[in-house]
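>>> Here's a sequence, model it:
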Amino acid sequence: MKTKHIIPILLLTAISSTSFISCNGTSVDTVKALDSNYENENKTIELVGEFDAPSFTFSSGNSKSISMNFVVKSHPFSSEKFTAFSVILPTGTEKNSILFDLPADQKNYTLKNFYVFDKNGEKINLDSHTTFKMNGTVHYSELEKPEGDREKDNFSYQITDVSFEKN
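Predicted coordinates:
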């Protein structure tokens, strides 16, 4: 009698474990590819992960966009993180944009100061660590140079035309 119950439980556990382990491997593979080759030039990519605050200083409050980081993991319980840098989001309160809200008397910022508006217009504070499915087009700055002037190992890129929604 116990055997009849153990086999379905083991099978269910194995299937669940496999889905957790492989749930975001493609996002990790994509971020690794972004940092190692130009195969994604002018392609739209999809990543699943979280937005993270960038490291930057402000020269003025008139910026029309903010370059955010987007962090992906191979599975929800992984401590290993991979970061897509330079995800360009327009500032404002429109869909697929970011709002940076820093009081005048505050000098340092945290994720609490960032709000995104997803493709449905929902306002989400980044401190909630919400997981998003993000799409955007990749552009490598090195490929804008004449071929003879390019550095073979410079894979600096920007992801533009970004849209995202809660995952």
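>>> contacts, neighbours, all on C-alpha from now
OK.
>>> For the most centrally placed residue in the chain, which non-adjacent residue is spatially closest?
The geometric centre of the chain, computed from its C-alpha atoms, lies nearest to residue 70 (Cα atoms, centre = their mean), at 2.6 Å. Nearest residue to residue 70 in three dimensions, chain neighbours excluded: residue 51, at 4.5 Å (Cα to Cα, 6 or more residues apart in numbering).
>>> Please give me every residue in contact with that neighbour.
68, 69, 70, 71, 126, 129, 132 (Cα atoms under 8 Å, 6 or more residues apart in numbering).
>>> Now the second one, please; I'll put the structures next to each other:
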Amino acid sequence: MIQLLKQSRLAAFGTAVALCFSCNSESMDLAKSLASSYDYHDKEVTLTGEFDSPFFMFRSQNSTTIPMAFAVKSHAFSSEKISVSNVILPMGADKNSVVLEMAPDQKQYALKDFNIYDENGEKYNLDTHPSFKISGKVHYSEMDKPEAERSADNFAYEIKDVHIVKD
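Predicted coordinates for the structure are as follows:
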């Protein structure tokens, strides 16, 4: 009986590890596809990963959004990651938003300066590296141009109307 219980626990652990290694490969494949095709133009996508500090310079004190980066890994123990940039979040302490808390004389920001609010309004500091599932609508700026003027290899996009769920 004890041997059967051990085998059962080992099987359950093995299944959990296999799911952990395979569950986020879809997010990795999607992140690669976003950067290499227009297949997801004006479609909603879902990714699992961690928010990262954005790659931007402040344009104005009046900005109402922040284009956050979102790091997608194939699994929790992987060092390989793809950074999805331009995940557009509204600034503020509302649901599905971000707050950047910097001192007035602070010149550089770090992950500890960002707080994310999920779809329930729960606050998470990014320095703790929480995992999230986000969904939002993809828009490629190239698709705003007349078809004859579009570049075949400019896959710059934004993800807007983002919903954030703690994973």
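>>> you'd agree residue 58 of the second structure is in a helix?
No: read with DSSP: H, G, I helix; E, B strand; the rest coil, residue 58 of the second structure is coil and lies in no helix.
>>> rewinding a little: list the ones among the contacts of residue 51 of the first structure that fall in strands.
Among those, DSSP state E puts 68, 69, 70, 71, 132 in strands.
>>> burial of residue 87 of the first structure, as a residue count?
Residues lying near residue 87 of the first structure (other Cα atoms under 10 Å) number 23.
>>> Pretty sure it sits against residue 160.
Yes: the pair residue 87 of the first structure / residue 160 is scored as a contact, 6.5 Å apart, by Cα atoms under 8 Å.
>>> follow-up on the earlier one: from the contacts of residue 51 of the first structure, which would you call buried?
Among these, those buried by neighbour count (16 or more other Cα atoms under 10 Å) are 68, 69, 70, 71, 126, 132.
>>> Now flag whichever of those residues is closest to residue 151 of the first structure.
The nearest member of those to residue 151 of the first structure, counting by Cα to Cα, is residue 69 at 23.6 Å.
>>> mind listing what that closest one touches?
Shown in contact with residue 69 of the first structure (Cα under 8 Å, 6+ apart): 51, 52, 53, 54, 83, 84, 85, 86, 87.
>>> Looking at the residues you listed, which are in strands?
Residues of those located in strands (DSSP E): 51, 52, 83, 84, 85, 86, 87.
>>> I'd say the residue nearest to the centre of the first structure and residue 52 touch.
Yes: the pair residue 70 of the first structure / residue 52 is scored as a contact, 5.7 Å apart, by Cα under 8 Å.
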